[in-house]
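Asker: Could you look at this predicted model? Sequence included:
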Amino acid sequence: MNPTYEIRSGTLAGFNTLVPQLGGSPARLLAAVGLPVDCVRRPDILIPLATLVDLLNLCVCELNCSDFGLRLAEMQGLRMLGVLGKLLLGEENLDAALGASHRYMVLHNQADHWRLAEGNGCLIARRVSHSDGAKGSEQYSELALGAACRLFRELAGEDIRPRQVHLRHSPLSPPQRYHEYFEAEVLFAQEYDCLVFEVELLQRPLKAPSESLVQYFEEFTRALLLEHRGDVAGQVHTLILQTLGAQQHSLAQVAQLVDTPVRTLQRHLRAAGTSFKQLLLEARMETARWHLRASNIGIGLLSASLGYTDTSAFSKAFRTVHGRSPLQWRKQQR
């Protein structure tokens, strides 16, 4: 039986804005593929990749928009990272910010992840798909590459241009549309999807965020916390899940996000019968189980993305909680 790959609903950031601009109803389109109407406002809902693919293709047909994936990508960038996007604004340079966003994408998507490599003066951001050959997934591929390119620009400057863009499939829109979006040479029918940049970009400092972006993250964080109003443990657990890729899981960081003094937050957690350390472990194990059930992610990559110093530390923690190693647990689930 083929695994059911899932992706978090944050990948639909901008959907409720774009669809009305094209004359459509977001609620009707979401309902047509069986998704809850509020999933766009709740970035942690799990969506089967096949359902997301169906939604994108339905939008193409219903809205007569062959470049829907690219249009949606244009509205994403940092916003698709949720609370983590807020933390990235404080990173020193593009290299550090990309490292954190890469780990976030690894942890929040079972269907694929990104592999960053340097060579011959280039930075190659390659999309590694676990569901190669999935029927009709070309719009999703364009959304993924388009959003990644948008992320580079929103972090470090609108003047950033890839050297080249590689797509595995044939063009879905006129080739000129791809050149307009990426402002680079776009090659089709390639071995894999990737973006190629000048390696010097990694040392570029991050640009100052716009006022609208800062306001977006403030409102996003408040809305997330309101979902767990009165439940401090639930709030902290949610924030840890949202920021796992940052690997800065300190009580001080979370206290800042909930606008509460560290000692006060510690006291509230003790009163709730838990601790920051326990909630961090639970969030890591929850995410690990989610991947081990379905994705083909390597244990080493999963371990590093969760913030463990090495694979053995992750395996020891997992065995303590579940009574068996990650590989044994995965085999049992399969």
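Answerer: It's in.
Asker: all contacts plus neighbour counts: C-alpha atoms, from now on.
Answerer: Noted.
Asker: And residue 79, how far from residue 279?
Answerer: Residue 79 is 25 Å from residue 279, where distance means C-alpha to C-alpha, to the nearest Å.
Asker: neighbours around the nearest residue to residue 22 once chain neighbours are set aside, how many?
Answerer: Using C-alpha to C-alpha, 6 or more residues apart in numbering and skipping the chain neighbours, the partner closest in space to residue 22 is residue 63 (6.3 Å). Residue 63 has 17 neighbouring residues, counting by other C-alpha atoms under 10 Å.
Asker: Hmm, residue 21 and residue 63 touching each other?
Answerer: No - contact criterion C-alpha atoms under 8 Å: residue 63 and residue 21 do not qualify, at 10.0 Å.
Asker: Check it against this one:
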Amino acid sequence: MFNKPPMITAMALGQMPQFAAAELGEKKAETALQAAGLSPYFLEGRCGYIPEHSLAEFIGGVARRLGYDGLGLLWAPYLTVADYGTWGRYVLSAPDLGTALRRAQKEMQLHSNTDRVHMHVGYNVVTYSYDFGLKGHPSYPDIAYSAIAVILSIHRHFLGSRWSPLRIEFNIPKISIVSRIEETFGCPVSFGNESLRILFPSHTLGQPNPNMTQCGQVSRQDILRERVIGPPESLVQSTQDLILAQLSEHSISLDAAALSLGMSVRTLQRHLNDEGVSFRGLVNDALMHRARELLAVDGNSVGQVAAALGYSSPNNFSRAFSAFFGMSPRRVQKVQL
């Protein structure tokens, strides 16, 4: 059985799309998003989950267009867990640094379906490591810099913006820009390690939140309300999420879905067939359930819903809807309203 594709909240894009738009121009930033299988919507919005392959491809595409080695270092100062919605607010509303880091570790399952965080508390030193689900991608070094920047934003919320760790260990080969990396993060770094991790003094774990008035005001249930289902746990669910995102953009495409997931169209079709479904069937399911939602909106006619979903005529839509649900759109509309 095919392993689930690594997926991550779209909020992990942080300020990257805005940075790309500022450096490249909005049109080129949109092109970089689309080339990675992402919608231009992500220049502003951050809803849902995206394939980590698309995230990595977007980062790599921007780096190539800028001709810049070490892009993750360039935008590291602008990345913060505060941009991660309720998840980030829950982490930053902890009473102390130790609790904040443990929250991030425990709730990583709501951030990504594959990424994990591990914390080891020694007598003098804490080791905090991050395991990204797609380490083999060529853009991984920039992803590693970005991940470190986001983790450090948690520490600096409690310890101040000038705080730096004892050392950062990268699980990438040594490269020529060591001095730039150390300057960006303000500490010594090493390479070729087994995991990506930050080392810092144990005594800092007890540092209280500088904004105590916000402590306890965000709960785990708030995250669940924002991220209702959580990250997809299978290829079928990941494909369904991509179809829903495409549907909102009125541009459903098998090619774009395969690109987002980092595989060929034929490979995606084969894996879906192995699961007993097809891309066309998943699209039809999405269209029909969206149709039912739109029919429940006061003032929407059957013709308007048909047009919104791309059907050539209300009659074609009605036939498809009736075949799927066993009753006509007008009948369903009367029942729902």
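Answerer: That came through fine. On a predicted model such as this, the values are computed, not experimentally measured, just so you know.
Asker: Strands along the stretch 51-200 of the first structure, start to end?
Answerer: 112-119, 122-129, 164-166, 185-187, 194-198 (DSSP state E, counting those that start in this stretch).
Asker: closest to residue 38 of the first structure out of the ones you listed?
Answerer: strand 112-119 (24.5 Å; C-alpha to C-alpha).
Asker: once aligned to the second structure, how far is that closest one on average?
Answerer: Aligned to the second structure and superposed, strand 112-119 of the first structure gives a mean residue distance of 1.1 Å (mean C-alpha distance after the TM-score superposition for the first structure).
Asker: So what touches stretch 27-40 of the second structure?
Answerer: When contacts are defined by C-alpha atoms under 8 Å, 6 or more residues apart in numbering, stretch 27-40 of the second structure is touched by residues 17, 20-21, 42-43, 54-55, 57-58, 61-62, 246, 249, 256-257, 259-260.
Asker: Skipping its backbone neighbours, what lies nearest the alignment partner in the second structure of residue 169 of the first structure in space?
Answerer: Under the alignment by TM-score structural alignment, residue 169 of the first structure pairs with residue 172 in the second structure. Excluding the flanking residues, the one nearest residue 172 of the second structure by C-alpha to C-alpha, 6+ apart is residue 192, at 5.2 Å.
Asker: Contacts only, for the one you found.
Answerer: Counted by C-alpha under 8 Å, 6+ apart, residue 192 of the second structure has contacts 170-174.
Asker: ok, so what distance separates the equivalent of it over in the first structure from residue 172 of the first structure?
Answerer: Mapped onto the first structure by TM-score structural alignment, residue 192 of the second structure lines up with residue 189. Residue 189 of the first structure sits 12 Å away from residue 172 of the first structure, going by C-alpha to C-alpha.
Asker: Then residue 333 of the first structure?
Answerer: For residue 333 of the first structure, the distance to residue 172 of the first structure (C-alpha to C-alpha) stands at 38 Å.
Asker: next helix or strand past the strand or helix carrying residue 29 of the first structure?
Answerer: According to DSSP states H and E, residue 29 of the first structure maps onto helix 26-32. Using DSSP H and E, the helix or strand that follows helix 26-32 of the first structure in sequence is strand 46-48.
Asker: Can you check which part of the second structure that following strand sits on?
Answerer: With TM-score structural alignment applied, strand 46-48 of the first structure matches the range 49-51 in the second structure.
Asker: Quick check: the matching stretch compared with the first structure, mean distance?
Answerer: Comparing stretch 49-51 of the second structure with its match in the first structure after superposition yields a mean distance of 1.3 Å (mean C-alpha distance after the TM-score superposition for the first structure).
Asker: quick one: that stretch to chain centroid distance?
Answerer: From the chain centre to the centre of stretch 49-51 of the second structure is a distance of 5 Å (C-alpha atoms, centre = their mean, to the nearest Å).
Asker: next one: stretch 209-228 of the second structure
Answerer: Remark: stretch 209-228 of the second structure is offset 19 Å from the chain centroid, using C-alpha atoms, centre = their mean.
Asker: Next: stretch 115-129 of the first structure.
Answerer: Chain-centre distance of stretch 115-129 of the first structure: 18 Å, with C-alpha atoms, centre = their mean.
Asker: start to end distance for that stretch?
Answerer: Using C-alpha to C-alpha, the end-to-end distance of stretch 115-129 of the first structure comes to 10 Å.
Asker: Would you mind listing the buried residues in that stretch?
Answerer: By neighbour count on 16 or more other C-alpha atoms under 10 Å, the buried set for stretch 115-129 of the first structure is 122-127, 129.
Asker: what range in the second structure matches stretch 316-326 of the first structure?
Answerer: Aligned using TM-score structural alignment, stretch 316-326 of the first structure spans no residues in the second structure.
Asker: what's that stretch in contact with?
Answerer: Under C-alpha under 8 Å, 6+ apart, the answer for stretch 316-326 of the first structure is 285, 292, 299, 315, 329.
Asker: contacts for the top helix by length along the second structure?
Answerer: In the second structure, assigned by DSSP state H, the helix with the most residues is helix 140-159. For helix 140-159 of the second structure, the surrounding residues in contact (C-alpha under 8 Å, 6+ apart) are 56, 59, 70-73, 75-77, 79-81, 91-92, 96-97, 100-101, 130, 134, 162-163, 170, 172, 185, 196-198, 204, 207-210.
Asker: ok, average deviation of that helix from the first structure?
Answerer: Relative to the first structure, helix 140-159 of the second structure is 2.0 Å off (mean C-alpha distance after the TM-score superposition for the first structure).
Asker: and that helix, how far out from the chain's middle?
Answerer: 16 Å.
Asker: How many residues are close by the counterpart of residue 141 of the second structure in the first structure?
Answerer: In the first structure, the residue paired with residue 141 of the second structure according to TM-score structural alignment is residue 138. Using other C-alpha under 10 Å, residue 138 of the first structure is surrounded by 21 other residues.
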